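Visitor: Next one to model:
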Amino acid sequence: MVKEGPVPGARERITLPADVVGRAGNLPPHCTRHGRPASRRKDFALQSTVRLRGNRLLSGNVLSQADRLAQHGSKVKVTDVKGWPLCPLCVRTRAVWMTLASALLFGGLLAFLGALVVGAFTEGASWLAAVAAIGFVLLPVSALPLSRGAMSRVIGARTSPDGQSVIVDKPSAAFVADLPQPPTG
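Guide: Okay, the predicted model is just below:
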């Protein structure tokens, strides 16, 4: 079996200017992760990672949390991406993770609320507490597949801290070869 994707000696990281990825048709016809021909192109927005000052443990009150949210909102940068190439494997991977996240979220919500409603109208149904607890646990667990299905995770890209470029980690050789101009990084 031939391993597709990053090849030995290939670049570990490339940087694409935001104005290039922000216009449809500027990106190669190959997937960044696997190098396969794109079967779909996707428009989305990438957010920069933000480092906040202060200690989360010491700022547990509402006003401190509001300050942290304001800090986050003022520091986060968003880069719009138009027409990013996705191969069938990337499309399928994203669909599987998002379907799993939806099933866990809505299944957990249904189990939790259903157990509460049924328990309100029946007596002696102690097993409903277990159903409600399982549903309650499934709600935050649904965040794990949701993060795995995020576009940035699927394509292996993120935006720079200043929002002026998109950084692609371990791009496929086919993607790099078809770029219109040499990338920096």
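
Visitor: contacts and neighbour counts: CA atoms only from here.
Guide: OK.

Visitor: If you count residues, where's the longest helix of the protein?
Guide: helix 88-121 (DSSP state H).

Visitor: which residues of this protein fall in strands?
Guide: Listed in chain order, the strands of the chain (DSSP state E) span 13-17, 40-47, 78-86, 157-159, 165-169.

Visitor: Just want the angle from the third one to strand 165-169.
Guide: Relative orientation of strand 78-86 and strand 165-169, computed by axes from the mean of the first three to the mean of the last three C-alpha atoms, to 10 degrees: 40 degrees.

Visitor: the inter-axis angle of strand 78-86 versus helix 88-121?
Guide: 110 degrees.

Visitor: Also this sequence, please, to line up against the first:
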Amino acid sequence: MSRQSGVITLPADVVGQPGNLPRHCARHGLPAVRQQDFVLQSKVKVEGNRFLTQSNVIGMGERLSDYGKKVRTADVKGWPLCRKCTSTRALWLAVASVMFFGGLATFVGSLVVATVADDMQWLGGVAFAGFALLPLAAFPFTLGSLPRLTGARTSPDGASVLIENPSDAFAAELPGQ
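Guide: This next block holds a predicted model:
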């Protein structure tokens, strides 16, 4: 484990074994009420300008292939989440679900009603609003994601997990402290 400028580095194989992580939240330092298993992904920058290269399906497929070759993942077993993190995650995922499924129901429902009823042009606006909610649901979904809540990510080589600005209680329980 190494610590530099507010970032703690843990080996990926240590984080991947259950029971190796502290019993306090990395973000708030509060006692954990839940341990969560998930997969962390590294941040990848694909070279080249996507607008200047081939802007067709083949070019997009090539960029996705480059991304897939460079991205690294690390399994995390038993990450501690406090009550604040758990409730924040539940809140944002509930908002995302309401937006997505509400938007889907609004969109489909307005189209069904428009096919049955006559002279209801305002349903086009309702259908558009429902359709617009579908991609907007990604924002609260991201706010409730585990990498954002934990402040952790995989290193570019995939050999370690980087934890940004962990709480003092979390850092004190790590091996080597």
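
Visitor: of all the strands of structure 1, which lies closest to W127 of structure 1?
Guide: Of all those, strand 40-47 sits nearest to W127 of structure 1, with 43.5 Å by C-alpha to C-alpha.

Visitor: Give me the range in structure 2 that the closest one lines up against.
Guide: Counting by TM-score structural alignment, strand 40-47 of structure 1 lines up with residues 34-41 of structure 2.

Visitor: Average offset of that stretch relative to structure 1?
Guide: Compared with structure 1 after the fit, stretch 34-41 of structure 2 shows a mean deviation of 0.3 Å (mean C-alpha distance after the TM-score superposition for structure 1).

Visitor: do stretch 108-115 of structure 2 as well
Guide: Looks like 1.2 Å for stretch 108-115 of structure 2 (mean C-alpha distance after the TM-score superposition for structure 1).

Visitor: in structure 1, what residues pair with that stretch?
Guide: Under TM-score structural alignment, the match for stretch 108-115 of structure 2 is residues 113-120.

Visitor: what do we get in structure 1 for V14 of structure 2?
Guide: Under the alignment (TM-score structural alignment), V14 of structure 2 pairs with V20 in structure 1.

Visitor: Not counting sequence-adjacent ones, nearest residue to that match?
Guide: Of all residues not flanking V20 of structure 1 in the chain, N26 sits nearest, at 6.1 Å (C-alpha to C-alpha, 6 or more residues apart in numbering).

Visitor: sorry, back to before: give the other helices and strands that the longest helix of structure 1 contacts.
Guide: The contact analysis (3 or more C-alpha pairs under 8 Å, 6 or more residues apart in numbering; DSSP states H and E) places helix 88-121 of structure 1 against helix 127-141, helix 143-148, helix 151-155.

Visitor: Tell me who's in contact with the residue mapped onto G158 of structure 2 from structure 1.
Guide: By TM-score structural alignment, G158 of structure 2 lines up with G163 in structure 1. The neighbourhood of G163 of structure 1, defined by C-alpha atoms under 8 Å, 6 or more residues apart in numbering, consists of 18, 47-48, 77-79.
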